[in-house]
Every structure is written in C-alpha cells, then in structure tokens.
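> The sequence and its predicted three-dimensional model are supplied below.
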Amino acid sequence: MDLTFTPLDPAAHAEPLHGWLTTDRARFWGMTAHSPAQVRAYLERVDASADEQGWIGSRDGTPLVYVETYDPAHLAPDGSLDPEPGDLGMHLLIAPPAGEPEHGLTAAVMGEVVSWCLHERGAARLVVEPDARNRAVLAKNAAAGFRVLRHVEIPDGEGTKRAALSVCTRADFAASPLGPGATPTAHLRPDIAEQAHRHLIAKALAELSHERVLAPETRGEGAWELAVPGADIRYRFTARVFAARALARRPRLDHPRRGRRTPPRWTCRSSWPSRRTSSASWTISCPPISRSLPPPSRPAARPSMRRAAASGRRPRSSWTRTSHGSRRR
C-alpha cells in the first residue's frame, strides 16, 4: 500500500474528519457527540500546538487515515513514561468504509503508518497509549511489534482512562508480522503444500475405501488404481489392506432380587476387505459362556421380625413399594 501524508488543514479537513470521529468505531476518541464546530476547534488546537502535529494519509488522492504525532516527553503524564531520545507518540484513525469493507485494510494501513513514523519521521521508538478496552487496536499494535510496558491512568476529556502504555522500536517493527522483513505466507511453499496435499489424498482414499464409498482396482501386488468418474484422472498408489476387528461386550444380567442371572453374552464384529477393497461386515454371536452362578443370598430376618411372624402380629417396620419407589413406613 502506498500512502501519501500531508499536514493537517483544519479548514479543509474538519468536515470529513467530523464524519470519521462521530462513528461508533471511533468511540474511544471520545468525540461521537461532537458538532462540526467542536471537531474543527479540536483540530485547530492540534495544528497550533508546538508538541503535536496532525496528518492526513491518502491513497490515490482519497483521504484514508488521520494520524497525530506528538512529543511524549511533553504530553505524556508525569511518571507514566521514561522518555528516551527519539521518542515519538502516535494516534491513528482509519476512515470508515464507504462501501464493502476491504479485507486486510487495517493491517496494511497500520504497517504503513508505523513505517512512515519510524523512517520518514525519524523516530527511534514509537509510543502509544490506547484504551485498555480497545481490543481491536491492541491486537493491531501487537501485530506491528508494540510491547505493553504497563497500564497507566491518563487524562481523557473530563475524566481519565486506563491505557496500555506501549512502545515499538525499529527492530520490534522489523521482526513483527506487519514489518517489512516478515512475509505472512512464507510457510506456504510449493514443496510443503505438495506434501500436505499428498497426505490429505492418501487419508481420503484410505477412509473412503474403508467405508465402501470408493472402490479402487487392484493392479498387482500392493498396487491399486482409482479412476475418477466423468474425468480423465486416475490415482495410482500402493497400499496394504488390513482386517479391522472390534469386540463389544454386552452383559445381560437380570435383577438380583428376581432370583436369576444369565451369563454375559459376547458379540464379536469383524470386517475385512473383499477383492475390490470394499469392507464386508460380519456379526458373529458367540454362545453364552457356561458357568454356574450361585443364587443371590437373602439377608437374614431380624429377631423382631421373626417374633412378629411367629405370633401373627404385623411387624413394626416394613417396606412398601409405590409408584415413586420404595419407602419405609
């Protein structure tokens, strides 16, 4: 992206910047309710200051970004930053999209502005203090190489805001994803992509052949061929065919109170490929395992219940079954 930066002209730029600053995406600038006159007054203060400057970045003659640069040694709150020679503060605001949002525009503009500040403006270290709640800007700052030093309270209009005081040197920017020495798609090399594609195709052939969706033809010892219907494409590959087996244990036990139990029943499932490598599933029901199980033991009656039964009286405590389960009475 090629941006051209020109100094701020409050008279000429107040109207478009009013439209930018009063959108919801610019709410962290604190001017969404400002009138055109208030925005122009703010820009005139910036233009008249000796410690800060305003800039308009344009692409092909169309204003695209508003940038403020300032001297942190004079404008940063006392005690918030240890100033160094070559420090330059920066504020940035990108114009809202006129139509469909352009993918990657924010990252491209961020990279261009940081590069312009570091090389054209001669900064050795960039300083920013975005609102700690502005996660979108924090993510873009991190992508440009900014490092958060600390969180500080700084004046913001009539109140204060908790800001993430961050810095970025030329070395930080050069090593960042948005820097000139970084290529985000460097890992997408043709040799690596070819190897990955071969693994994906091999995986698809194996899985879909096992599920009988594909039926490769055998071409000799370990050699197979798959023709794509409706296209002059054939996949030739070598493969080994395995017999997959799975065992599932299904015990069936009656309730012990009913006085009988049945031994566990095993179900064996085995599948193996046919001559066309499609898998045939077989279900084999094994006979029950013959073993003797002792009858369930019943708890001995308590002495009070035995005496009540001998005398014909009703025991003082018994169990009754209801629709909600068993309860004592």
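Nice, I can see it.

> from here on, contacts and neighbour counts on C-alpha atoms
Noted.

> Helices along the stretch 1-150 of the chain, start to end?
Secondary structure of the stretch 1-150 of the chain (DSSP state H, counting those that start in this stretch): helices at 10-21, 36-48, 72-75, 105-115, 135-143.

> Tell me which of these is the most buried.
helix 105-115 (a mean of 19; mean count of other C-alpha atoms under 10 Å).

> okay, the angle between it and helix 135-143?
50 degrees (axes from the mean of the first three to the mean of the last three C-alpha atoms, to 10 degrees).

> List the buried residues for the helix ranked longest in the chain?
When the chain is parsed with DSSP state H, its longest helix is helix 190-210. Neighbour-count burial for helix 190-210, counted by 16 or more other C-alpha atoms under 10 Å, picks out 205-206, 209-210.

> Put this next to the first one:
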Amino acid sequence: MRPVSHLDAYRRTDDLSAVPGPPLPALAGGWRARVVDPDTRDLDLVHRWMQAPHVAAFWHQAWPRGQWEEELRRQLSGRHSLPVLVSRGEDPVIYLEVYRAARDVVAQVYQARPHDLGLHVAVGELSMTDQGLVRELLPEVTAALFDADPRCTRVLLEPDVRNRRAIASFTAGGFAPVGEVLLPDKVALLMVRTR
C-alpha cells in the first residue's frame, strides 16, 4: 500500500464545527443536480439503483427500502453528506453523495482539510454505463463545488481498487490517483482534483 504522505502535511487551522455541510453543485453543460427527496419517487429510484449488481458490488449498500429511507433522512439532517440526483435531460442518470471529507471515515487515512469535499458516484442503470457520463460530469461537478465553496481546494474520490471502470472514468474526468488507502469496507484508490 502506497502512503499518501504529501497530503498529510497540512496542519488543521480551521475549526471543523464552523464548516457548513456540503453544497449542492449548480451544474452547467446540460446537467441538473437536485437534492434527493425521500418523500417522493426518489427513494424508490435510489433503492432500486443500489440493488443493481454493478452498483451493489462496490457500494455494499443493497439495503432494504426502509434502511435507505433512514439513510437518506440521516444525510439530509446532518452536515456530513448530501444525497444528490443528477439529470441529463428529463430523467436522473447518476446518484452522487457530496461529503465533507474531514467528517468522513476517509479522514482516518489522510488529513483532510476542513473544506475538502468528497464524492461517491453511481450510474444506476447498467445500460447507461460506458457512455462517458461520469467523465463528462466530473469537471462540471468539481467546478461547481469549487464555486460553491471558495475555501475548498480539493475534491476527492475513493473508488475500490478493483473498480477499473470507475477509476478510468474518474481519471478521464480530471482526478489524479494519489495512493491506495485501507478503508473499513475496501482497499481504495484515493484520487484528488485540486483547485
């Protein structure tokens, strides 16, 4: 496992309690992002996507519908993570979780700056994979996140090292691999895009 020591050199000077929750990215280029609403069909959509084998294999969250409802409500009530549906045209095509890295388990393996943001990304429909959606979306998302939080200097991803499809898409979308890290449910490749 390669260390990520050059990311560890940052000394925390901001008070994390003063950092707001993750922002909703205001997207351009034909993309639209909105917060997931668990009181609508959004819950059924996210639940169905998480059951899909190509998502479940790496997310490990093929939970019952009720558990997903609890999870979405938990995210919406806190300042750690924001569940988002991204559309291109009429229908959602991507589920995102935008999170504050310093409030996440990933902060145990590298010293996250208080305003760093992370992304979890899922293309829910298997038929929509390998269409270039993620590689096209990521530059828009990162630009929007940097605009939304001027103090954010890094956006990160931490895909499972076995998920070569995601790693290729994230690299094509402007993220650079930094090193492997051990997280509770996977060996991940930490990938970063800087401002």
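Structure's in. What do you need? Treat the numbers as computed from the prediction; the structure is a model and nothing was measured.

> what's the TM-score here?
Overlay of the two chains. TM-score (TM-score structural alignment, normalised by the length of structure 2): 0.73; 164 aligned residues with a C-alpha RMSD of 2.3 Å.

> Give the aligned range of the longest helix of structure 1 in structure 2.
Counting by TM-score structural alignment, helix 190-210 of structure 1 pairs with no residue of structure 2.

> Strands of the stretch 151-300 of structure 1, residue ranges please.
Secondary structure of the stretch 151-300 of structure 1 by DSSP state E, counting those that start in this stretch: the strands cover 159-169, 217-218, 223-227, 234-238, 244-250, 265-273, 279-285.

> Distance to S279 of structure 1 added to the buried residues of helix 190-210 of structure 1, as JSON lines?
What follows is those, written out as JSON lines (distance: C-alpha to C-alpha, whole Å):
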{"residue": "L205", "distance to S279 of structure 1": "14"}
{"residue": "A206", "distance to S279 of structure 1": "12"}
{"residue": "S209", "distance to S279 of structure 1": "8"}
{"residue": "H210", "distance to S279 of structure 1": "6"}
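
> can you tell me which residues contact the residue nearest to the spatial centre of structure 2?
Centroid-nearest residue in structure 2: L119, 1.6 Å away (criterion: C-alpha atoms, centre = their mean). If you count contacts by C-alpha atoms under 8 Å, 6 or more residues apart in numbering, L119 of structure 2 has them with 96-99, 155-157.

> from these, which is closest to D8 of structure 2?
Using C-alpha to C-alpha, L156 comes nearest to D8 of structure 2 of the contacts of L119 of structure 2, at 14.2 Å.

> Stretch 86-104 of structure 2 aligns to what range in structure 1?
The aligned range for stretch 86-104 of structure 2 is 57-75, by TM-score structural alignment.

> outside of that stretch, which residues touch it?
Here stretch 57-75 of structure 1 has contacts from 1-6, 17, 51-56, 81, 83, 87-95, 109, 113, 127, using C-alpha under 8 Å, 6+ apart.

> go again using 7 Å as the cut-off
2-6, 51-56, 83, 87-95 (C-alpha atoms under 7 Å, 6 or more residues apart in numbering).

> Buried ones among the residues you listed?
3, 5, 52-56, 83, 87-90, 92-95.

> and the two most separated of those?
Spatial extent of these (C-alpha to C-alpha) is set by the pair P83 and A95 at 30.9 Å.

> Without its sequence neighbours, what residue ends up closest to F5 of structure 1?
Spatial nearest neighbour of F5 of structure 1, chain neighbours left out: G57 (4.4 Å); criterion: C-alpha to C-alpha, 6 or more residues apart in numbering.

> where's that neighbour relative to A310 of structure 1, distance?
106 Å (C-alpha to C-alpha, to the nearest Å).

> These two: which has the busier surroundings?
G57 (22 against 8; other C-alpha atoms under 10 Å).

> Around A248 of structure 1, how many other residues sit close by?
Neighbour tally, A248 of structure 1, other C-alpha under 10 Å: 10.

> about what we covered before: centre of the chain to the match of stretch 86-104 of structure 2, how far?
When C-alpha coordinates are averaged (C-alpha atoms, centre = their mean, to the nearest Å), stretch 57-75 of structure 1 and its chain have centres 32 Å apart.

> can you check stretch 54-65 of structure 1 too?
For stretch 54-65 of structure 1, the distance to the chain centre is 33 Å (C-alpha atoms, centre = their mean).

> Next, the distance between the ends of that stretch.
11 Å.

> Could you do stretch 117-136 of structure 2 as well?
Note: stretch 117-136 of structure 2 ends 19 Å apart using C-alpha to C-alpha.

> picking up where we left off before, who wins for proximity to E100 of structure 1 among the strands of the stretch 151-300 of structure 1?
strand 159-169 (31.1 Å).

> Buried ones in the closest one, by neighbour count?
161-169.

> next one: stretch 148-167 of structure 2
Those would be 149, 152-161, 166-167, for stretch 148-167 of structure 2 by 16+ other C-alpha under 10 Å.

> The residues you listed: which two are farthest apart?
Once C-alpha to C-alpha is applied, these give D149 and V161 as the farthest pair, at 28.9 Å.

> quick one: R121 of structure 1 from H103 of structure 1, how far?
28 Å.

> go on, H91 of structure 1?
For H91 of structure 1, the distance to H103 of structure 1 - C-alpha to C-alpha - is 22 Å.

> S285 of structure 1 now?
60 Å.

> Those two - which one has more neighbours?
S285 (11 against 8).

> which ones are touching that one?
266-268.

> can we see that at 6 Å?
T267 (C-alpha atoms under 6 Å, 6 or more residues apart in numbering).

> Return the residue of structure 2 aligned against it.
Match for S285 of structure 1 (TM-score structural alignment): no aligned residue.

> same deal with D131 of structure 1?
Aligned partner of D131 of structure 1 by TM-score structural alignment: D160.

> That match against A188, yeah?
Yes. Using C-alpha atoms under 6 Å, D160 of structure 2 is in contact with A188, at 4.4 Å.

> Quick check, C152 of structure 2 in contact with P114.
No. Between C152 of structure 2 and P114 no contact is recorded; they are 8.2 Å apart, counting by C-alpha under 6 Å.
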